[in-house]
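Peer 1: Provided below are the primary sequence and the corresponding predicted coordinates.
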Amino acid sequence: MGILTWLGTAHGANDDIWQLYVADKINYDDNLFRLSDKVNPTLLLGPDYSRYDFVNQLSVGGKIHYPISRQRVLVELRADDNRFIQNRRFDHFSTHDTLTWQWALGRGWSGNLGYGYQRSLASFAYTQFFLKDVISQQDGFFDFGYTWHPRWKLSAGLRWQESTHSNRRRRALNRQEVSGSIGLSYTTPSKNSLGLEYRYSDVDLPNRELKPDTLLDDHYRIQTLGAVANWRYSGKTRVEGRFGYSMLENRHYPQRDFSGVTFRLSAEWEPTGKTRFNLAGWRELQPSQTLDASYMVSQGVSLYQFWNATAKILVTGGLIYEALDFEGSPGLAVEPLEKRRDRLWSGLLGVSYAPQRHLEFGLSYQAQWRTSSRPFLNYADNSLSVSAKLRF
């Protein structure tokens, strides 16, 4: 995914959007499989694979944002045809589609009801699995907010998510999750807000086989109680975040449980009308993307910059650091391998040029480095992409 985002153009007097587009992006990656320099790619991948590759992504899509009285319907569709020049066996069709109804009822009720579907090629960043694996993800959600007083708001939501892997050797990572949340917030006269929130997630890994000699569980739940805040320090600076305490409990193997502080904080600063910075830090639990862990603890920091150099040119950049601890790994009572810990650094730079209202060109570069406690998992990667987009 590129780091440049186009917001689209509104048409019509009622703030509705009806838009179609076609786009093409060519991406060059010098380490497609995220291999260590100590690895001989021919021995590991075979003669039919190439360490580097060009990928052409041809996309068609559209969006509809249509208001009906106080309601609003949002439809966003995108389909991509992905073609590899060297590693043709990874050619695939991907898509990203969402349907959302933003509803309002009476004087104080509002919320969202929707469904999303994604289909994409599994990343090679966390695994040493070099066969084609397409992940399909479904996401259904419902949430509401009730404002019974100008200062107080009650909110709650439910979400169902499912991800499935096309390759049978990766189906142990198939995942189903049902989650819910409830919160209460107070908004000050200056439009700052502070609240309490409780979140609950129930995660099933239906294809994960339980054996007496393994500690890899097939089910866990996460509970988080915390505070949420949104503070506008000035007209140019805004801070928001979530800070809480999380508990992850495995159904069968409590020795793999987790409890501790989790958070995500971000600050946005707009020193001028053309420049914006976003600084974020986090400590969160994430789903495992490997077969040797039940979940991951992610800690990191990111800094993004956006600069409208002219009315037609947008320059973006970013720096990201992330530490990943792989928890709940399988093995005997005394594990032969050290617990996996990865450290990742990324740098991003992009330029978007829109010479006309309906036409946009993009150029972006990304560099990544990873160190790992496991042998042969360190890597360095560089990628460069060129894109064009035509909107109707």
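Peer 2: Now that the structure is in, tell me what you want to look at. Numbers count the residues shown, from 1 in each chain.
Peer 1: from here on, contacts and neighbour counts on C-alpha atoms
Peer 2: OK.
Peer 1: may I see the buried residues of stretch 314-331?
Peer 2: For stretch 314-331, burial by neighbour count (16 or more other CA atoms under 10 Å) applies to 314-330.
Peer 1: same question, stretch 261-281
Peer 2: Within stretch 261-281, the residues that count as buried by 16+ other CA under 10 Å are 262-270, 275-281.
Peer 1: distance between the ends of that stretch?
Peer 2: Counting by CA to CA, to the nearest Å, you get 13 Å between the two ends of stretch 261-281.
Peer 1: need the contact partners of it.
Peer 2: Applying CA atoms under 8 Å, 6 or more residues apart in numbering, the contact partners of stretch 261-281 are 236-246, 282-285, 299-309.
Peer 1: now the strands for the stretch 101-250 of the chain?
Peer 2: Counting by DSSP state E, counting those that start in this stretch, the stretch 101-250 of the chain has these strands, from start to end: 109-121, 134-149, 152-165, 175-187, 193-204, 219-232, 237-250.
Peer 1: follow-up on the earlier one: the buried residues of stretch 314-331 in strands, which ones?
Peer 2: Those of those mapping onto strands are 314-327, per DSSP state E.
Peer 1: now these in TSV, with distance to residue 87?
Peer 2: Shown next, in TSV, are those (distance: CA to CA, whole Å):
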residue	distance to residue 87
314	33
315	32
316	30
317	30
318	29
319	30
320	29
321	30
322	29
323	30
324	29
325	31
326	30
327	33
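Peer 1: check it against this one:
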Amino acid sequence: MLTSGGAMAALSDTIHPFVAIGYTYDDNLLRLGDDTPAGFQRSDRATQAQAGVMVERPFGRQLLTGTAKVSRVTFDHFNQLDYNGKDFDGDLAWQIGNRWSGHLGGSYVETLTPFSDTSTSQRNLRTTRRVNATAAWRFHPSWRLRGGFTRNAYEYELLAQQVNDRDQDLIEFGGDYLARSGSTVGLVARQIKGNYKNPRVVNGVLLVNDFKQNELKASINWLYSGVTQVQVLAGYARREYDVYSVRNSSGFNGRASAKWAPLGKVSFNAEAWREFSAVESLIVNSSLNRGASVGATWAATAKIQATASLRREKRRFELLDDRFSDVDDADDTKSAQLGMTYAPTRATQLSVSLFREQREGSPLAGSRDYRAKGVSLNATVQF
């Protein structure tokens, strides 16, 4: 009996089931352009039901964490978009002695592809698979060497979108100096290889989009004080395509973020980036993105928290032909969000979120001018 009771306690501390339900209204679900003729259905309401389980289990100095959840999403008008979502992820944080540590993990996500770059009313599920492994060797109290591998694989349900099916492999090696304060500074070398499975046809030309990207970046985690933290991963990157080298690009590339909590109940965060990114479009597949975001969190009471954020990003798309160099090949997206969360008990949470998004598009890349706004309501119960 004592053994059985101990096992039940361990199970309840390790496995945490949960259920959630959400409701969303979007006044431009398909992100139709501002020039779309009147009479087209723009708005819709969606209901989402979720069930899942969270796992957290230590094994000596190792820690296993994971989440598994399934969802059912239904739409009031565009019911052809209804789908069953899946989301699974796991991570093993391992430690061998005092010098070796790392992570081994993976994930599987199946969800509806965003409409921001393709405003089709046909269902287009995107499946993302990820595997990753990292290792670090702390050969000195103040110095560490590390390396890692990550593979991301993307597949799309809609036949027209399968030109975006791809595998992306990342290999990195680096070293860090570990300060007594907890701050770290280091250097990391990376190589990213992208392999697109289905070449696309642009202006009658079969275009292979495979690429290789080499990076050398500084990696900084600066604990300036008890209320201020700065993280930077930035440096030089060069992206080269296997075919049609006019698309090659190089220069500064990276991301920096800062967190500041000057008051006990209020904190702020900011982020800026300049980096390459994939585009889920039928015309282009890559862009160089420059953007920034700011946000604030206010813990009004022990049970109520409010958030606000602003974000702006400008994407400059690859040029397929230098004859169009005088045409605007970039779009500009601005978004804002306000949210509030109420946790009446430790196991329950209610939230509401308002959002607004606006884009100035690029005809060269098939990116549209559009506006969208909406509201989301969610409730979660953990057992």
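Peer 2: Ah, there it is. Computed from a prediction, not measured in an experiment: that's the story for all the values here.
Peer 1: can you calculate the TM-score here?
Peer 2: After superposition, the two chains reach a TM-score (TM-score structural alignment, normalised by the length of the second structure) of 0.92; 374 aligned residues with a CA RMSD of 2.2 Å.
Peer 1: for residue 358 of the first structure, find the nearest of the strands of the stretch 101-250 of the first structure.
Peer 2: Residue 358 of the first structure sits nearest to strand 109-121 of all those, at 26.1 Å, using CA to CA.
Peer 1: how much does the closest one stray from the second structure?
Peer 2: Aligned to the second structure and superposed, strand 109-121 of the first structure gives a mean residue distance of 0.7 Å (mean CA distance after the TM-score superposition for the first structure).
Peer 1: run a quick neighbour tally on residue 31 of the second structure.
Peer 2: 25 (other CA atoms under 10 Å).
Peer 1: which position in the first structure aligns with it?
Peer 2: Under the alignment (TM-score structural alignment), residue 31 of the second structure maps onto residue 34 of the first structure.
Peer 1: do the same with residue 306 of the second structure
Peer 2: Per TM-score structural alignment, residue 306 of the second structure is aligned with residue 315.
Peer 1: how far away is that match from residue 134 of the first structure?
Peer 2: Distance, residue 315 of the first structure to residue 134 of the first structure, using CA to CA: 32 Å.
Peer 1: picking that back up, the buried residues of stretch 261-281 of the first structure: which two are farthest apart?
Peer 2: The two members of these with the most space between them (CA to CA) are 262 and 275, at 30.4 Å.
Peer 1: hmm, back to that, and the match of residue 306 of the second structure, what does it touch?
Peer 2: With contact taken as CA under 8 Å, 6+ apart, residue 315 of the first structure is in contact with 306, 307, 308, 309, 349, 350, 351, 352.
Peer 1: what's the closest non-adjacent residue to the fifth one?
Peer 2: So the one you mean is residue 349 of the first structure. residue 317 (4.3 Å; CA to CA, 6 or more residues apart in numbering).
Peer 1: any idea how far that neighbour lies from residue 186 of the first structure?
Peer 2: Following CA to CA, the distance that separates residue 317 of the first structure from residue 186 of the first structure is 35 Å.
Peer 1: got it, and residue 246 of the first structure?
Peer 2: 23 Å.
Peer 1: who has more neighbours out of these two?
Peer 2: residue 246 (22 against 18).
Peer 1: so what's residue 293 of the first structure up against?
Peer 2: Applying CA under 8 Å, 6+ apart, the residues near residue 293 of the first structure are 216, 326, 327, 328, 329, 330.
Peer 1: hmm, I typed the wrong one, I wanted residue 89 of the first structure.
Peer 2: Contacts of residue 89 of the first structure (CA under 8 Å, 6+ apart): residue 132.
Peer 1: where does it fall, helix, sheet strand or coil?
Peer 2: What DSSP: H, G, I helix; E, B strand; the rest coil gives for residue 89 of the first structure is helix.
Peer 1: tell me the counterpart of residue 179 of the second structure in the first structure.
Peer 2: Aligned counterpart of residue 179 of the second structure in the first structure: residue 188 (TM-score structural alignment).
Peer 1: quick check: closest non-adjacent residue to that match.
Peer 2: Excluding its sequence neighbours, the residue lying closest to residue 188 of the first structure (CA to CA, 6+ apart) is residue 151, at 6.5 Å.
Peer 1: aligned partner of the one you found in the second structure?
Peer 2: Using TM-score structural alignment, residue 151 of the first structure lines up with residue 142 in the second structure.
Peer 1: burial check on that match, number of neighbours?
Peer 2: Residue 142 of the second structure has 12 neighbours, counted by other CA under 10 Å.
Peer 1: surely it meets residue 177?
Peer 2: Yes. Applying CA atoms under 8 Å as the test, residue 142 of the second structure and residue 177 come out as touching, 5.6 Å apart.
Peer 1: need the contact list for residue 184 of the first structure.
Peer 2: Residue 184 of the first structure makes contact with 152, 153, 154, 155, 195, 196, 197, according to CA under 8 Å, 6+ apart.
Peer 1: let me see the contact set for the residue lying closest to the first one once chain neighbours are set aside.
Peer 2: What that stands for is residue 152 of the first structure. Leaving out its chain neighbours, the residue that sits closest to residue 152 of the first structure by CA to CA, 6+ apart is residue 186, at 4.8 Å. Shown in contact with residue 186 of the first structure (CA under 8 Å, 6+ apart): 151, 152, 153, 193, 194, 195.
Peer 1: what's the answer for residue 166 of the second structure, then?
Peer 2: With contact taken as CA under 8 Å, 6+ apart, residue 166 of the second structure is in contact with 153, 154, 155, 194, 195, 196, 197.
Peer 1: helix, strand or coil: sort out the match of residue 31 of the second structure for me.
Peer 2: Assigned by three-state DSSP, the conformation of residue 34 of the first structure is coil.
Peer 1: and it, how far from residue 366 of the first structure?
Peer 2: 14 Å.
Peer 1: and for residue 260 of the first structure?
Peer 2: In terms of CA to CA, residue 260 of the first structure sits 33 Å off from residue 366 of the first structure.
Peer 1: how about residue 264 of the first structure?
Peer 2: Distance of residue 264 of the first structure to residue 366 of the first structure, given as CA to CA: 24 Å.
Peer 1: so residue 249 of the second structure makes contact with residue 240?
Peer 2: Yes. At 6.8 Å, residue 249 of the second structure counts as touching residue 240 under the criterion of CA under 8 Å.
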